[in-house]
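[1] Curious how this folds, go ahead:
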Amino acid sequence: MRDPAAIIFDFDGVIADSEMLANLVLAEELTRLGLPTSLEQSYARYVGTRWDEMIALIEEQLARPVPADWGAHLSDTMMARFRRDLAEVPGAGDFIRALGQRPRGIASSSSPARLAISLEVLGLAAHFEGRVFSAELVERGKPAPDIFLLAADRLNVAPETCLVIEDSPSGVRGAKAAGMQVIGLLAGAHIQPGHDAKLRAAGADHIAASWDEVAALAL
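    Next comes the predicted model:
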């Protein structure tokens, strides 16, 4: 799909190379909480889940509630690590800057605070001012289409004219349910062997191993 009316980006693992960093912090903090967790286990269990879903799963595995302040502690710890170590997915910034005035937005399961801090750290906040859409704005998160339909509405474009860049099967399913074209991106440090097959099974129209490949498909 060349020259889409708007490009909608997932964020973590697509623009910010944050999935490995976030899951490393999560695994460390879960282990301290009494639930020994490796980085690979964190990927398998929690990537693509909303916060309330993740907490429910953690409490089920712990067989007890998490401490009342654990969520705030995890967020503070993760943001401190992001401020120190967060980098972009290689090529993301160049792709975004090459868009010129083309409509674009972010449709992410992350919190508004995490998105704002991450965009600030990466120096990309000005490219998405007023066009950052968190799942907290809709009733249903991915794989429901709600966040993508909200983004299209706010960008004043028809859903079927949008191109979505996603790295998770749940995000691909949500974008396809919204009637959008989807490129599954494999450029993040967290991508494991066989992830391309998962994205294709979820309905991705194209698979790209890098942002250069995305540009060849979309621009």
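[2] contacts, neighbours, all on C-alpha from now
    OK.
[3] Where do the strands of the chain begin and end?
    Using DSSP state E, the strands found in the chain span residues 6-9, 104-108, 132-134, 162-166, 181-185, 206-208.
[4] Show me what the fourth one is packed against.
    Other elements packing on strand 162-166 under the criterion 3 or more C-alpha pairs under 8 Å, 6 or more residues apart in numbering; DSSP states H and E are strand 6-9, strand 181-185.
[5] one more, for comparison:
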Amino acid sequence: MNRVSCAAKLAFKKVTHVIFDLDGLLLDTETIYKRVFSDIAKSHGKVYTPEIRAKVIGRVEEESAKVAVTEMNLPMSPEKFLQQYKSMAEQSLADVRVMPGAERLVKHFHSKQIPMAVATSSGQDTYDLKVAKHAALFSMFSHVVTGGSDPEVKRGKPNPDIFLVCASRFKDCPKPELCLVFEDAPNGVQAALGAGMQVVMVPDEQTDESLCKMATLRLHSLEEVKPELFGLPPLK
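    From the prediction side, this is the model:
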């Protein structure tokens, strides 16, 4: 995977604020989602393919369920799918791990007083479940926007709404171009770019290369982040 194109190098601009996605970026939830979605599909003789997964990840739960049911032609309603998914995933999500490099990066930005926020497609209840065992880490963020339940987020990713709302809730309300987004999903990358923000993508290894090209910068892991590329204090 080419980490960055020549065009993207020239496009790097200084930022002052950072917005993180949650699932698959800060927390290793996508492996749980993948397993549960695959198990539900298999029980109906269907396959949860990488192509379908690319359409699902990053969306609010209701939209993810609709896409999964439609794309796999499952004999159930999206509501039933979501109910079954939540039942199967609840315990695993309560014990979810932090992704490699995430804790170090968040602590670094916090120590340098870089304003940070989380913009997740999860609803508030699901978010609370996932972060319960990582309270100290998530207390370092100025705020969290839960797109699945926030009334101000009218449309989910890949629409830009969640990132624009998130930026507007920083105390100094920065312009979108001063915000750097960290994302793992193509839908999230599209949303961030639509909001007028630069976006560092850390895609799953199964994500098709063609879906990663639009990112400002692509990395294999948050362990590879060099904040100084965007005018932020470098990691020691």
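[6] about what we covered before: please render the strands of the first structure as a markdown table that adds distance to L33 of the first structure and mean neighbour count to the earlier fields.
    What follows is the strands of the first structure, written out as a markdown table (distance: least, C-alpha to C-alpha, whole Å; neighbours: other C-alpha atoms under 10 Å):
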| stretch | distance to L33 of the first structure | mean neighbour count |
| --- | --- | --- |
| strand 6-9 | 33 | 24 |
| strand 104-108 | 27 | 25 |
| strand 132-134 | 28 | 24 |
| strand 162-166 | 31 | 27 |
| strand 181-185 | 33 | 26 |
| strand 206-208 | 37 | 19 |
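[7] would a markdown table of those with distance to S18 of the first structure be doable?
    Conversion of these to a markdown table gives the following (distance: least, C-alpha to C-alpha, whole Å):
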| stretch | distance to S18 of the first structure |
| --- | --- |
| strand 6-9 | 14 |
| strand 104-108 | 13 |
| strand 132-134 | 16 |
| strand 162-166 | 14 |
| strand 181-185 | 14 |
| strand 206-208 | 18 |
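[8] Nearest to F82 of the first structure, out of those?
    Closest approach to F82 of the first structure among the strands of the first structure is made by strand 104-108 (16.8 Å; C-alpha to C-alpha).
[9] Please report how far the corresponding residue of the first structure for A119 of the second structure lies from H195 of the first structure.
    Following TM-score structural alignment, the counterpart assigned to A119 of the second structure within the first structure is A107. In this view, A107 of the first structure and H195 of the first structure are 21 Å apart by C-alpha to C-alpha, to the nearest Å.
[10] swap in D52 of the first structure?
    Distance from D52 of the first structure to H195 of the first structure, by C-alpha to C-alpha: 25 Å.
[11] More neighbours: those two, which one.
    Neighbour totals were compared for D52 of the first structure and H195, and H195 leads with 17 against 9 (other C-alpha atoms under 10 Å).
[12] can you tell which of the helices and strands packed on strand 162-166 of the first structure is closest to A44 of the first structure?
    Set against A44 of the first structure and scored by C-alpha to C-alpha, these come closest in strand 181-185, at 17.8 Å.
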